[in-house]
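*Asks:* My questions are about this predicted structure, shown below with the sequence.
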Amino acid sequence: MGYRLQHWTVAFTLGLLLFVYTLHLHAAPLLLNPEKNGQSATGYLSYLLDQNGQLGIQEITGSTFQPLEGEARLGFTDATLWLALDLQQQSTLPQEWWLEVVFASLDEVHLYTQTAEGHWQQQTLGDLQPFAQRPIEYRNFIFPFQLNNNQLQRIYLQIRTQDSLVAPIRIWSVKQFQRWHLMENLLLGLSFGIMLAMFIYNAILWWVLRDRLYGYYLMAAATAILTITELNGYAFQYFWPNSIWLANYQHVLVPAAYFVALTAWGRMFLNTAQRTPRLDIGLRLVNLFAALMLLSVVVGEYRLGNIMSFVVGLYTMILFSWVSIKVALTQFLPAKLFMAAQLFPLIGAALTVSRASGLVPNNLLTEHGFQLGVTIEVLLFSLALAQRIKLLKSEKKAAQKRAETDPLTGLYNRAGLFHHSKKRLNRPPHKVAVLLIDLDHFKPINDQMGHAVGDQVLVTVAERILAQTSLGIDVVGRLGGDEFVVVLDQSADERATATAEQIRKALAYPIVTTEGETHIGASIGIACSTDASSTLEALIKQADALMYQAKRARHQSHASSY
């Protein structure tokens, strides 16, 4: 008895599994609701692969289809894909429906629908036909069709392509598609608007500054925008709607141009030849790969070039992420923005794939995640460029300041003195006074107390001279040794004499050093200019002669010439 019970239990279980499996072989019909927003056919499709591409609609209707798990994604294949979809509308009234193939890069797509008389009606779309032949002007493939009653009806799709075979299917009512299309245009218009704004802004900067780096950015941004339009189908719709050759080969030509432009921009921006020379070799190889992609077009190996575009794109993205991380670790701050920019297209692509896999809801943001990621990438590239230019200007300014500054006293050296005095001399009414200051009794301090103490004295002298001048108006510098120069801007004769006397008195006070107090004096020569013909060199020479007169006179503190 126990044996028989066990036998019937096993038989019942096997029968139940067979029944479930039989149900599984027949995909459930998709109930169409005109109020729903783009009903996905995922989970309702059955498929058949025609390896030789010889089957027609008559042979297909009698063939066995297998349920399709998820979306139709076969990658690169020579086989023809047949999809079967059972539909039933919830309304008894005739309703026009639009079937959308949510992928813009397919060579041939045929839709077969059955008329009320039982005849099969065929519609053909694909990027091997001029865009004007499409019944609905849209970047993706849209087939209008009707269901005449509420009975179950089967439709078939036949797809063959040299591109990657990806064919997500959505069914729309006309009203819901128009609403979706309006919102999509707003979102994508904002996306393209941001990218174009960044392009125009940096184009103006390039035109004004003539900086090559801006030119490389413009090439990268332009090819990025073109790549997005190529992937979304807008390039075929707006740029070359009548060129079948470009519609086909754009999937190789545009990415190749983008890889070259992105690599040139990234290498120059990150200065990889200096910062990461070994990885820079890998980046240079991208140009070789792009050339091979173009060669595949020339020799007619389109599929090879298409596969290479996927591989080279992944290689370039991974390598640039690695390079930007290494450069960022060198404390080159703009590299952090560059690295962040690289992440957003990856996040966008992951979001789009997750939507296709059913992991996230289907909406405008998830469907266009990759384009939005590239938009943020272009924006961050622009910010990184601005940060890099600002950093370079800051470094250049700091280098110029070092080149014009006396390292001991912090005053201008000879080069800085001449550079910053030029504007004062050329500014009307050209009233400039030059004070040449030579320290008295400095050599014995250096010889007896050492150069370290002498340096302390020079630093104190510089501070006391600065204290007697107007910051930002007058120019103070050290010619070398114990000679200092003060250029008084727009100075009256009386101010020059008064300032010289104030400096002499300030320097007469004892100077405290690590070796004790010491005393120095100063001889000052004053030369003044009242016209544009005077040069700083001539005025210093004149003041120098008068300064030596003051030294010889001993009883004088300064001598003047007007």
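*Replies:* Nice, I can see it. Remember, it's a predicted structure, so these values are computed and weren't measured experimentally. Numbers count the residues shown, from 1 in each chain.
*Asks:* Please count neighbours and contacts with C-alpha atoms only from this point.
*Replies:* Will do.
*Asks:* before we move on, which element is the residue most central in space within the chain in?
*Replies:* The structure's the chain has its C-alpha centroid closest to Phe381; by C-alpha atoms, centre = their mean the separation is 2.5 Å. Following DSSP states H and E, one finds Phe381 within helix 369-404.
*Asks:* Mind listing what's buried along the helix or strand that that helix is followed by?
*Replies:* Under the assignment DSSP H and E, the closest C-terminal helix or strand after helix 369-404 is helix 414-426. When neighbours are counted by 16 or more other C-alpha atoms under 10 Å, the buried residues of helix 414-426 are found to be Arg414, Gly416, Leu417, Phe418, His420, Ser421, Arg424, Leu425, Asn426.
*Asks:* what about Lys551, how many neighbours?
*Replies:* Residue crowding around Lys551 was assessed by other C-alpha atoms under 10 Å; the count is 19.
*Asks:* isn't Cys464 right next to Arg504, touching?
*Replies:* Just to correct that, residue 464 is Arg rather than Cys. No - with contact taken as C-alpha atoms under 8 Å, Arg464 and Arg504 are classed as non-touching, separated by 9.8 Å.
*Asks:* Between those two, tell me which one has more neighbours.
*Replies:* The neighbour count for Arg464 versus Arg504, taken as other C-alpha under 10 Å, is higher for Arg504 (22 against 18).
*Asks:* Excluding sequence neighbours, find me the nearest residue to the more buried one.
*Replies:* What sits nearest to Arg504 in space, not counting adjacent residues and going by C-alpha to C-alpha, 6 or more residues apart in numbering, is Ala522, at 6.1 Å.
*Asks:* name the helices or strands packed onto the helix or strand harbouring Val353?
*Replies:* Counting by DSSP H and E, the element that carries Val353 is helix 334-356. Applying 3 or more C-alpha pairs under 8 Å, 6 or more residues apart in numbering; DSSP states H and E, one finds that helix 334-356 contacts helix 302-328, helix 364-367, helix 369-404.
*Asks:* ok, and here's another one to check against it:
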Amino acid sequence: MKWPVFVLLLAALFTCAPLNARPLLLEGGALPIEAQGYIERLDDPDGTLSPEEAMLAPRWQALPGNLNAGFTDATIWLRLSVRVPASVVPTWALRLDNALLDDVRLYQRESDGRWSEQRAGENLARPLWPVDYRSAVFPLRFAEPGDRTLLLRLQSKNAMSVSLDLEPGQQFSNHSRREFFAYGLYFGVYLLLIGFHTVFWRMTRAPESGWYLLYVNCCVGIEVLSLGLPQQLLDLPVSLSDSLLGVALALSIPIGMIFAGRQLGLPQVYPRLQARLAVLCWGIAGVAALAVLSGHYGEGAMLSQGSALVLIPFFLALAFWLLLRGHRPARYYLFAFGVFYAGAVISFMRNLGYVPSNVWTNVVSPIGSMLHMGLMGSSQKTENKAR
């Protein structure tokens, strides 16, 4: 092959590659259709591009999985091509799994060439969302078979970890009702746990029970706000919900550290270390909370989550060291906290952009948290009975 021909073919290949992204075939099924592997990403640092300008921009990049951009001030565009067969149901729902996105806009080109827009996100009042759900959901209607291009414009001061899925509209309605019921059971168990241990603490006045209650309330608050359930049910404004979440993340550092240290028995073996760590963690929490309340949510959240990622391996290493020295509380600590720490680390690293966002990294934290709280609840009852 002559060099000029080879160069022209190579140039055509690289030029056309972004335009020939695989369309996602919409087929009915029992499970939602995940869009990972079919999504393209475009960064818009100034947030000034129109849908037409974004569509024609040359900087689109195919994503191997879901979007996982961490904390960013840039506007991010996502492009998804779907193929609608003739036999498919006409009404679908496009769901974004991240409930903390501030501004989400879906653009579709109409038959007359103009772009239609749907909006959701925490900056928009809940009654104005297209679908009443905890995260952004957009109804789609395909009147005719063929290929369609969906453009999403995303902005958020929270971590930009997003996965997309599509399913028929009626199927989404059924799934959302079952999901709401499941979350009701899940957090109902937590409420029973909190109520029982509140009564138990009031009766015994044991310090360990008091710290356990603070610990559980903080963890549950972070989890429920991250899922977007209070925002949906109570129509919380983003200024309040983000402040509550950011401060809860900050307070989780000293509360979690003090509770973990007491469970590990640090006040007995290393009292100075426990006291100094407490002072350090309260200082970090104060700085992170002030950053959140002063309008620097991303910086405060990154400080809180980054501190947790440092403290967790430190405490695990310390527990291993004490276990080797025959310290009995270290064995149970490694068992009970190891499950929780694994879920928390994966969740934080997903938020910071180090691990992909998918169904497993999204559910590992709630599962680990529930197992951990159950183990810690039983240990609190045993310890207080022993006293």
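*Replies:* Sure thing, it's come through. Owing to the predicted nature of the structure, the values given are computational and were not obtained by experimental measurement.
*Asks:* In contact with Pro130 of structure 1, which residues are there?
*Replies:* When contacts are counted by C-alpha atoms under 8 Å, 6 or more residues apart in numbering, Pro130 of structure 1 touches Pro241, Asn242, Ser243, Ile244.
*Asks:* Give me the three-state assignment for the second one.
*Replies:* For Asn242 of structure 1, the assignment made with DSSP: H, G, I helix; E, B strand; the rest coil gives coil.
*Asks:* what residue of structure 2 takes the place of it?
*Replies:* Aligning on TM-score structural alignment places Asn242 of structure 1 opposite Leu236 in structure 2.
*Asks:* can you count the residues close to the aligned partner of Ser176 of structure 2 in structure 1?
*Replies:* Aligning on TM-score structural alignment places Ser176 of structure 2 opposite His181 in structure 1. The number of residues packed near His181 of structure 1 is 14, by other C-alpha under 10 Å.
*Asks:* Looks to me like His181 of structure 1 is in a helix.
*Replies:* Yes - His181 of structure 1: assigned to a helix according to three-state DSSP.
*Asks:* Next, work out how far apart it and Met293 of structure 1 are.
*Replies:* As judged by C-alpha to C-alpha, to the nearest Å, His181 of structure 1 and Met293 of structure 1 stand 34 Å apart.
*Asks:* can you check Thr9 of structure 1 too?
*Replies:* According to C-alpha to C-alpha, Thr9 of structure 1 and Met293 of structure 1 sit 62 Å apart.
*Asks:* out of those two, which sits in the busier spot?
*Replies:* Using other C-alpha under 10 Å, the more surrounded residue of Thr9 of structure 1 and Met293 is Met293, with 25 against 12.
*Asks:* so what's the more buried one up against?
*Replies:* Under the criterion of C-alpha under 8 Å, 6+ apart, the contact partners of Met293 of structure 1 comprise Val252, Leu253, Ala256, Leu304, Gly305, Asn306, Met308, Ser309.
*Asks:* With Ala319 of structure 2 instead?
*Replies:* Taking C-alpha under 8 Å, 6+ apart as the definition, contacts of Ala319 of structure 2 comprise Leu264, Ala330, Arg331, Tyr333, Leu334.
*Asks:* and if you look at Ala384 of structure 1?
*Replies:* Residues in contact with Ala384 of structure 1, defined by C-alpha under 8 Å, 6+ apart, are Pro334, Ala335, Leu337, Phe338.
*Asks:* got these as JSON lines, with neighbour count columns?
*Replies:* Output for the contacts of Ala384 of structure 1, formatted as JSON lines (neighbours: other C-alpha atoms under 10 Å):
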{"residue": "Pro334", "neighbour count": "24"}
{"residue": "Ala335", "neighbour count": "26"}
{"residue": "Leu337", "neighbour count": "20"}
{"residue": "Phe338", "neighbour count": "28"}
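*Asks:* Widest-spaced pair of those?
*Replies:* Maximum pairwise distance in the contacts of Ala384 of structure 1, criterion C-alpha to C-alpha, is 6.4 Å, between Pro334 and Phe338.
*Asks:* Can you tell me the SS state at Leu154 of structure 2?
*Replies:* Local secondary structure at Leu154 of structure 2 is given as strand here, using three-state DSSP.
*Asks:* no wait, Val287 of structure 2
*Replies:* Secondary structure state of Val287 of structure 2, per three-state DSSP, is helix.
*Asks:* Which residue in structure 1 aligns with it?
*Replies:* Using TM-score structural alignment, the equivalent of Val287 of structure 2 in structure 1 is Leu292.
*Asks:* tally of neighbours for that match?
*Replies:* Neighbours of Leu292 of structure 1 under the rule other C-alpha under 10 Å: 16.
*Asks:* List the residues that contact it.
*Replies:* Contact criterion C-alpha under 8 Å, 6+ apart gives Gly305 as the residues in contact with Leu292 of structure 1.
*Asks:* With Leu31 of structure 1 instead?
*Replies:* For Leu31 of structure 1, the contact set (C-alpha under 8 Å, 6+ apart) comprises Leu87, Gln88, Gln89, Gln90.
*Asks:* Next: Ala57 of structure 2.
*Replies:* Under the criterion of C-alpha under 8 Å, 6+ apart, the contact list for Ala57 of structure 2 is empty.
*Asks:* I figured Ala500 of structure 1 hits Leu436, correct?
*Replies:* No - proximity of Ala500 of structure 1 to Leu436 does not meet the contact threshold set by C-alpha under 8 Å, at 9.3 Å.
*Asks:* Overlap of the contact sets of the two?
*Replies:* With contacts defined as C-alpha under 8 Å, 6+ apart, the residues adjacent to both Ala500 of structure 1 and Leu436 are Ile524.
*Asks:* what's the counterpart of Leu79 of structure 1 in structure 2?
*Replies:* In this structure residue 79 of structure 1 is Ala, not Leu. Matched across to structure 2, Ala79 of structure 1 falls on Ala74, judged by TM-score structural alignment.
*Asks:* got the contact list for the counterpart of Arg148 of structure 2 in structure 1?
*Replies:* Under the alignment (TM-score structural alignment), Arg148 of structure 2 maps onto Gln153 of structure 1. Shown in contact with Gln153 of structure 1 (C-alpha under 8 Å, 6+ apart): Asp86, Leu87, Gln88, Leu147.
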